[in-house]
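Engineer: My questions are about this predicted structure, shown below with the sequence.
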Amino acid sequence: MRDNVAIDGPAGAGKSTVARQVAEKLGYLYIDTGAMYRALTWKALSQGLNLADEEGLSALAASTSLEFKPLASGVTAVFCDGRDVTMEIRSPEVSQKVSRVAAIPGVRRELVKHQRKMAAGGGVVMDGRDIGTYVLPEAPHKFFLTASLEERARRRWRELVNQGQGVTMEQVREEIAERDRRDSQRSVAPLRPAPDAVVIDTTNLSPEEVTTHILCIIRQTS
């Protein structure tokens, strides 16, 4: 069976881009767990659910269908109950609320079940905030990407502007700082490197450089 690869890190560290590239190079399936929490948050907001209703959101997670479909363009589309929500889940509103939803134990329990099932056959590159510590603690290859807050804010701001969203750098910086605080302080599977993870500071590295570094480590340790 092929190995699984876990890539964790805070918002804007580049883990999604790198994980996608690593999966492509290895011929593995890329699973963006953050997109799963975003899709559930989008659905809850669309239905007008109270984000303080932990029981209701946990039930929503249990009844929601989430799928990833690779497109010819190299992009992985995210489907929620059969609807393509790839763009909607990147909205500022979802970004501001997703950490609250992801911190709910019942929500994490339901989505982690799904994530582990997707990785059961091996050959998966999964990124998120707790993959190496909680979702796939037995993964033989674990990486934790980080970068300065300023650099992460600049990357996310540029991404949002390219999508046509009118946000300021300061708004994005504050949002990421708040997400860092929530993710690192949550009671269930907080954001932190696994003890055996390779920590990579991506502040001054391109995604391609990080990908090359990760692939070298994987090949040396496989």
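Structural biologist: Here it is on my side, so go on.

Engineer: contacts and neighbour counts: CA atoms only from here.
Structural biologist: Noted.

Engineer: Name the nearest residue to the residue nearest in space to the middle of the chain, sequence neighbours excluded.
Structural biologist: In the chain, the centroid-proximal residue (C-alpha atoms, centre = their mean) is residue 34; its distance is 3.0 Å. Leaving aside its chain neighbours, residue 34 sits nearest to residue 128 (5.6 Å; criterion: C-alpha to C-alpha, 6 or more residues apart in numbering).

Engineer: how close does the one you found sit to residue 152?
Structural biologist: Going from residue 128 to residue 152 by C-alpha to C-alpha, to the nearest Å gives 15 Å.

Engineer: try this one side by side with the last:
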Amino acid sequence: MYNIAIDGPAGAGKSTIAKIVAKELGFIYVDTGSMYRTMALSCYRAGIKADEEEKVVAKCREAEISIRYENGVQKMKLNNEDVSGEIRQEVIGNMTSAIAVYGPVRERLVEMQRDIASKNNVVMDGRDIATAVLPNADLKIYLTASSKTRAERRYNELLEKGVDCNIEDIEKDIKDRDYRDMNREISPLKKADDAVLIDSSNMNIEEVVNKIKELAKEGK
């Protein structure tokens, strides 16, 4: 099996890039962020706050999360309900970063992720794939961009969806999430020593995809 691990901060374009790379290489795309978001949604629906650790852990242990692939597209299921769209809400994204610091939550999801990677050629993206989930991945990428660039991208996405938003607030949220992700006690976000750094601030999607495909071809 050939595994590609892509890490990086929120809004760096990891999911978009990983999906395209997986499709063009004929690999399975595993969006670990969606798995965490689905856990967060489960807690949110139950009225559980992110700082209620015991309740969060208990809910995550009972939640039935599964991944289905339809025409090569990953669908997230919560108790057999497709929640792929609902988990993309901003409130769920913020809650996700907050509950991801809890060890039992991470342990359950990492087990699922490793199982998928052991049986398939995968492109997996998240915050700690190369450093914790798949430390022996064949290719490790750390994809980043400036907080300003990431905020602009998110702002434009929300505008296209007709969502009223403020770019300064978005950038503040991104910086706050970066801080939480990089300073959490368990599996903090950081570049693996043997990961290739790609700063996409001045690159388009096609350029980033081609760079990763070249690296995979070279066996780096």
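Structural biologist: Received, thanks. Bear in mind that the values here come from a model prediction, so they are computed numbers and not experimental data.

Engineer: Overlay the chains and give the TM-score.
Structural biologist: For this chain pair, the superposition-based TM-score is 0.95 by TM-score structural alignment, normalised by the length of structure 2; 220 aligned residues with a C-alpha RMSD of 1.4 Å.

Engineer: hang on, the earlier thing: my read is that the residue nearest to the centre of structure 1 contacts residue 127, right?
Structural biologist: Yes. With contact defined as C-alpha atoms under 8 Å, residue 34 of structure 1 reaches residue 127; the gap is 7.5 Å.

Engineer: what residues are up against residue 190 of structure 2?
Structural biologist: By C-alpha atoms under 8 Å, 6 or more residues apart in numbering, the contact set of residue 190 of structure 2 is 8, 127, 128, 131, 182.

Engineer: Looking for the alignment partner of the fourth one in structure 1.
Structural biologist: In structure 1, residue 131 of structure 2 lines up with residue 133, judged by TM-score structural alignment.

Engineer: gap between its match and residue 195 of structure 1?
Structural biologist: 8 Å.

Engineer: For these two, indicate the residue with more neighbours.
Structural biologist: When neighbours are counted by other C-alpha atoms under 10 Å, residue 133 of structure 1 and residue 195 differ, and residue 133 comes out ahead with 22 against 10.

Engineer: who touches the more buried one in this structure?
Structural biologist: 189, 192, 193, 194.

Engineer: Does the last one touch residue 129 like I think?
Structural biologist: No. Taking C-alpha under 8 Å as the contact criterion, residue 194 of structure 1 and residue 129 are not neighbours in contact, 10.3 Å apart.

Engineer: Show me what residue 111 of structure 1 lines up with in structure 2.
Structural biologist: In structure 2, residue 111 of structure 1 lands on residue 109 (TM-score structural alignment).

Engineer: same thing with residue 202 of structure 1?
Structural biologist: Under the alignment (TM-score structural alignment), residue 202 of structure 1 pairs with residue 200 in structure 2.

Engineer: just checking, its match touches residue 147?
Structural biologist: No. The criterion here is C-alpha under 8 Å, and residue 200 of structure 2 misses it with residue 147 at 11.4 Å.

Engineer: And residue 162 of structure 1, what's its match in structure 2?
Structural biologist: Checking TM-score structural alignment: residue 162 of structure 1 goes with residue 160.

Engineer: And the helices in structure 1, which stretches?
Structural biologist: 15-26, 33-46, 54-63, 92-102, 105-119, 149-162, 169-185, 207-221 (DSSP state H).

Engineer: Save those helices as CSV, and put in distance to residue 85 of structure 1 too.
Structural biologist: Compiled in CSV, those are given as follows (distance: least, C-alpha to C-alpha, whole Å):
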stretch, distance to residue 85 of structure 1
helix 15-26, 17
helix 33-46, 7
helix 54-63, 16
helix 92-102, 12
helix 105-119, 17
helix 149-162, 16
helix 169-185, 21
helix 207-221, 25
